[in-house]
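A.B. asks: task: produce atomic coordinates for the following.
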Amino acid sequence: MSFDKISVLISKINSIPTLPTIACRVMEITADPNSSANDLMKVIIPDISLSTKLLKMANSPFFGATRGVTSLQHAITVLGFKEVRNLVISAVVFESFMKIEKNENYDIGKFWKHSFVCGLAAKIIAAELKKTSNEFFVAGLLHDIGKLVIYITLPNEFFKLVDTAKHLKLKFTAFETEKGIIGMTHDEVGMRLLKKWMFPESLLTAIGFHHRIQETDTKSLLPVVVHIADIFAHIYEMQTVVEEDDPLKTETLFPDIIKLAQLYGIEWDESDLNRLQLALAEGIEKEAVTFRLFFGN
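C.D. replies: A predicted model of the protein is given here:
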């Protein structure tokens, strides 16, 4: 049965439309060392919606703005090629899925919120590790894109997964049931789609292995940061939900996070994790405007 589900899933992934031409051209230009800001501007400027969004991002303190940005060319200069690429493809990817119909069995709004919180957590962790690239934010933002693919291609199986997750205290372990129900995990599904969309290798690895980091090179921080950011996001969500009985003491998760981080040369203790969790909670309160930049509400 799993083999049949995998075949259906792969077939449906292959039938998902490619990214809009503008996103493909942005990836091509930003990958070409001989291209210029003018080349990038010519591709983006006909898309008024995307141009406006990039200008807003370039003027946002969240993305490192220090002064007013009034033109697209200035925005590209301020953000840099890599950041423009990351922001364009993340905006376009979510735009591709924003028309998913609401369903009483699944709150899609919670998915968008979790995606943003994970991205924000990844950005906070990256800053702690003296990594300034917003690539960590984008990797966290897109980490669960495979779930949306399952949602639109195998809805019955998706709702079985949702129902199973309801009974789990640790929601981030729900991926373990996916193999049994559909034969693949959502990170594998997401990576297949993003390969089809010709995503950069760094983002492919971060998103495709955020639940299988033991299969990656410990020299790459992106997958482990996204993995830990995902746990932080779930901890935040668990802390904001009132449980009637047997509440989870989230500090019990800290030793595993600390041990994992040490494999990557990251020396944290419980006080560090508490500080990062506090920074995440404060960041979520402050970044409502940034959330609306991506999701429009």
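
A.B. asks: okay, CA-based contacts and neighbour counts for the rest of this
C.D. replies: Fine.

A.B. asks: let me know the secondary structure of the residue nearest to residue 120 when sequence neighbours are not counted.
C.D. replies: Spatial nearest neighbour of residue 120, excluding adjacent residues (C-alpha to C-alpha, 6 or more residues apart in numbering): residue 137 at 5.9 Å. Secondary structure, DSSP: H, G, I helix; E, B strand; the rest coil: residue 137 is helix.

A.B. asks: residue 174 contacts residue 163, doesn't it?
C.D. replies: No. Counting by C-alpha atoms under 8 Å, residue 174 sits too far from residue 163 to count as a contact (10.1 Å).

A.B. asks: which of the two has more neighbours?
C.D. replies: Each of residue 174 and residue 163 has its neighbours counted (other C-alpha atoms under 10 Å); residue 174 has more, 17 against 13.

A.B. asks: look up how far residue 91 lies from the closest residue to the more buried one other than its chain neighbours.
C.D. replies: Excluding the flanking residues, the one nearest residue 174 by C-alpha to C-alpha, 6+ apart is residue 165, at 5.5 Å. Distance, residue 165 to residue 91, by C-alpha to C-alpha, to the nearest Å: 28 Å.

A.B. asks: list the buried residues for whichever strand or helix holds residue 152?
C.D. replies: Secondary structure assignment for residue 152, by DSSP states H and E: helix 145-153. For helix 145-153, the neighbour count (16 or more other C-alpha atoms under 10 Å) marks 145-151, 153 as buried.

A.B. asks: could I get the residues you listed as a markdown table with distance to residue 215?
C.D. replies: Listed next are these as a markdown table, based on distance: C-alpha to C-alpha, whole Å:
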| residue | distance to residue 215 |
| --- | --- |
| 145 | 20 |
| 146 | 18 |
| 147 | 21 |
| 148 | 24 |
| 149 | 23 |
| 150 | 23 |
| 151 | 26 |
| 153 | 27 |
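
A.B. asks: what's the most distant pair in those?
C.D. replies: 145 and 153 (12.7 Å; C-alpha to C-alpha).

A.B. asks: now do the lengthiest helix in the chain against helix 145-153, angle only.
C.D. replies: Identified as the longest helix of the chain according to DSSP state H is helix 108-128. Using axes from the mean of the first three to the mean of the last three C-alpha atoms, to 10 degrees, the inter-axis angle of helix 108-128 relative to helix 145-153 is 160 degrees.

A.B. asks: helices or strands next to helix 108-128 in the packing?
C.D. replies: In terms of contacts (3 or more C-alpha pairs under 8 Å, 6 or more residues apart in numbering; DSSP states H and E), helix 108-128 is packed against helix 135-141, helix 222-239, helix 270-286.

A.B. asks: the inter-axis angle of it versus helix 222-239?
C.D. replies: 130 degrees.

A.B. asks: list the buried residues in helix 108-128.
C.D. replies: Applying a neighbour-count criterion of 16+ other C-alpha under 10 Å, one finds 108, 112-126 buried in helix 108-128.

A.B. asks: most widely separated two among these?
C.D. replies: Of all pairs drawn from the buried residues of helix 108-128, the greatest distance, 27.2 Å, lies between 108 and 126 (C-alpha to C-alpha).

A.B. asks: returning to what we had before: so what touches the longest helix of the chain?
C.D. replies: With contact meaning C-alpha atoms under 8 Å, 6 or more residues apart in numbering, helix 108-128 is reached by 102, 132-134, 136-144, 225-226, 228-230, 232-234, 276, 279-280, 283-284, 291, 295.

A.B. asks: could you also give me the structure for this next sequence, so I can compare it with the first?
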Amino acid sequence: MTNPLSLNEVVRQTNEVVTLPGVFVRINRMVDDPGCPMQAIGEVIAQDPGLTVRLLRMANSVYYGLSHEIDTVSRAVTVIGTRRVRDLILATSVVQAFEGIPEELGSLEAFWRHSIHCGLLARHLASRVRLREPDSLFVAGLLHDIGRLVMFSRYPDYARRALEHTHRQNGATPFYLGERREFGFDHAELGGALAEHWQLPLLLVECIAHHHQPRHAQHYPQQAAIVHLANGLSTPSEEERRPEAEQEQRLDPAIWSLVGLSPELAEEARHEADAQLNEMYQLLRGDLDQA
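C.D. replies: Predicted coordinates for the structure are as follows:
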């Protein structure tokens, strides 16, 4: 029996339970307004003490490696830039928004460790090919499996059957094809639809929606390919654990030319992401784990 709900209905139901905070919605609009002054964005952020603390922690982390401490929101906006600040706020907001959902088929810690590692790796890969705004690739990698989190938490029976179907095929069938069999759509399509509903930038929508098939991205195929590569090389999430050879088989064979990198450079980027994983996990989820 397949899920009777349409993709749009699942997005609507999810949005009733998981919504992005109003402060992010306001900042997202302000960043896209060329006439909006930096000072106004800083003033909105400063109204949320918890967000302010998380933003300053990240701004002063090895993620940026700045030589001088950033001690105010206004300085963070000035030094890092409005789009980067928007990306960091989105990253912390989404992790917070999904906290407390049931862990039906896996560990939230394992899910977020994989997602954060994928995001870090995507950022380093984007920097190596000199893409603008590599922080957007961090967020894309962080959110690439958000549709899977929705499926496992809200529709565990269908997700479990999709997983079982994949296991019966001994890994020959990608997990997202099992999802299509049970849901009528896969987690990438669901995540992309959620990102579009939240009015996130098109780059994020396409990277999330096409991270398994990056050549289907109409506007940002290279960025989607970077997330695809980062996902394939990243530490697998709990339900994806499989031999290393099978991990490599999940990569699109044409991915290296689409990304514009060699496997050797990608491996260097992976080591850099490994080194930053624990700190970034603590920055994004440390307070939640201790609660």
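
A.B. asks: circling back: turn the helices and strands packed on helix 108-128 of structure 1 into CSV, columns for distance to residue 15 of structure 1 and mean neighbour count.
C.D. replies: Formatted as CSV, these follow (distance: least, C-alpha to C-alpha, whole Å; neighbours: other C-alpha atoms under 10 Å):
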stretch, distance to residue 15 of structure 1, mean neighbour count
helix 135-141, 24, 28
helix 222-239, 27, 23
helix 270-286, 36, 15
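
A.B. asks: turn those helices into CSV, including distance to residue 21 of structure 1.
C.D. replies: Shown next, in CSV, are those (distance: least, C-alpha to C-alpha, whole Å):
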stretch, distance to residue 21 of structure 1
helix 135-141, 20
helix 222-239, 27
helix 270-286, 33
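
A.B. asks: tell me the contacts of the residue nearest to residue 120 of structure 1?
C.D. replies: Taking C-alpha under 8 Å, 6+ apart, one finds 118-123 in contact with residue 137 of structure 1.

A.B. asks: out of these, flag the one nearest to residue 3 of structure 1.
C.D. replies: Nearest member of those to residue 3 of structure 1, counting by C-alpha to C-alpha, is residue 118, at 31.3 Å.

A.B. asks: tell me, how many residues neighbour residue 172 of structure 2?
C.D. replies: Neighbours of residue 172 of structure 2 (other C-alpha under 10 Å): 12.

A.B. asks: also the one 5 residues further on?
C.D. replies: Here the neighbour count serves as a burial measure; for residue 177 of structure 2 (other C-alpha under 10 Å) it reads 18.

A.B. asks: what do we get in structure 2 for residue 19 of structure 1?
C.D. replies: Aligning on TM-score structural alignment places residue 19 of structure 1 opposite residue 20 in structure 2.

A.B. asks: would you mind measuring from residue 158 of structure 1 to residue 192 of structure 1?
C.D. replies: 17 Å.

A.B. asks: between the two, which has more neighbouring residues?
C.D. replies: Using other C-alpha under 10 Å as the criterion, residue 158 of structure 1 and residue 192 rank with residue 158 on top: 21 against 18.

A.B. asks: report the contact partners of the more buried one.
C.D. replies: 150-151.

A.B. asks: go again using 6 Å as the cut-off
C.D. replies: Neighbouring residues of residue 158 of structure 1 by C-alpha atoms under 6 Å, 6 or more residues apart in numbering: residue 151.

A.B. asks: using the three-state scheme, assign it.
C.D. replies: Under three-state DSSP, residue 158 of structure 1 comes out as helix.

A.B. asks: tell me the one of the contacts of residue 137 of structure 1 nearest residue 263 of structure 1?
C.D. replies: residue 122 (17.7 Å).

A.B. asks: excluding chain neighbours, give the residue nearest to that closest one in space.
C.D. replies: Nearest to residue 122 of structure 1 is residue 229, by C-alpha to C-alpha, 6+ apart, at 5.0 Å.

A.B. asks: show me what that neighbour lines up with in structure 2.
C.D. replies: Taking TM-score structural alignment, residue 229 of structure 1 has residue 230 as its aligned residue in structure 2.

A.B. asks: so how far is residue 161 of structure 2 from its match?
C.D. replies: With C-alpha to C-alpha as the criterion, residue 230 of structure 2 and residue 161 of structure 2 are 27 Å apart.

A.B. asks: what helices or strands is the helix holding residue 152 of structure 1 leaning on?
C.D. replies: If contacts are counted by 3 or more C-alpha pairs under 6 Å, 6 or more residues apart in numbering; DSSP states H and E, helix 145-153 of structure 1 sits against helix 186-196.

A.B. asks: contacts for the helix it packs on?
C.D. replies: Helix 186-196 of structure 1 is contacted by residues 145-147, 204, 208 when judged by C-alpha under 6 Å, 6+ apart.

A.B. asks: hmm, which two among those are most spread apart?
C.D. replies: Maximum pairwise distance in the contacts of helix 186-196 of structure 1, criterion C-alpha to C-alpha, is 15.3 Å, between 147 and 204.

A.B. asks: how much does the helix holding residue 152 of structure 1 stray from structure 2?
C.D. replies: Following superposition, helix 145-153 of structure 1 is found to deviate from structure 2 by 1.5 Å on average (mean C-alpha distance after the TM-score superposition for structure 1).

A.B. asks: that helix vs helix 186-196, what angle?
C.D. replies: Put simply, helix 145-153 of structure 1 runs at 90 degrees to helix 186-196, going by the same axes, to 10 degrees.

A.B. asks: picking up where we left off before, for residue 47 of structure 1, which of the helices and strands packed on helix 108-128 of structure 1 is the nearest?
C.D. replies: Residue 47 of structure 1 sits nearest to helix 135-141 of all these, at 21.1 Å, using C-alpha to C-alpha.

A.B. asks: show me how far that closest one is from its chain's centre.
C.D. replies: Once both centres are worked out by C-alpha atoms, centre = their mean, to the nearest Å, helix 135-141 of structure 1 turns out to sit 5 Å from its chain's centre.

A.B. asks: that helix vs structure 2 - mean distance after superposition?
C.D. replies: Counting by mean C-alpha distance after the TM-score superposition for structure 1, helix 135-141 of structure 1 comes out at 0.7 Å.

A.B. asks: equivalent analysis for stretch 83-90 of structure 1, please.
C.D. replies: Mean for stretch 83-90 of structure 1 is 1.0 Å (mean C-alpha distance after the TM-score superposition for structure 1).

A.B. asks: what's next to that stretch, contact-wise?
C.D. replies: Counting by C-alpha under 6 Å, 6+ apart, residue 23 sit against stretch 83-90 of structure 1.

A.B. asks: matching residues in structure 2 for it?
C.D. replies: Going by TM-score structural alignment: stretch 83-90 of structure 1 matches residues 84-91.

A.B. asks: just give the number of residues close to the residue nearest to residue 3 of structure 2 when sequence neighbours are not counted.
C.D. replies: Leaving aside its chain neighbours, residue 3 of structure 2 sits nearest to residue 183 (4.8 Å; criterion: C-alpha to C-alpha, 6+ apart). As a burial measure, residue 183 of structure 2 scores 22 neighbours (other C-alpha under 10 Å).
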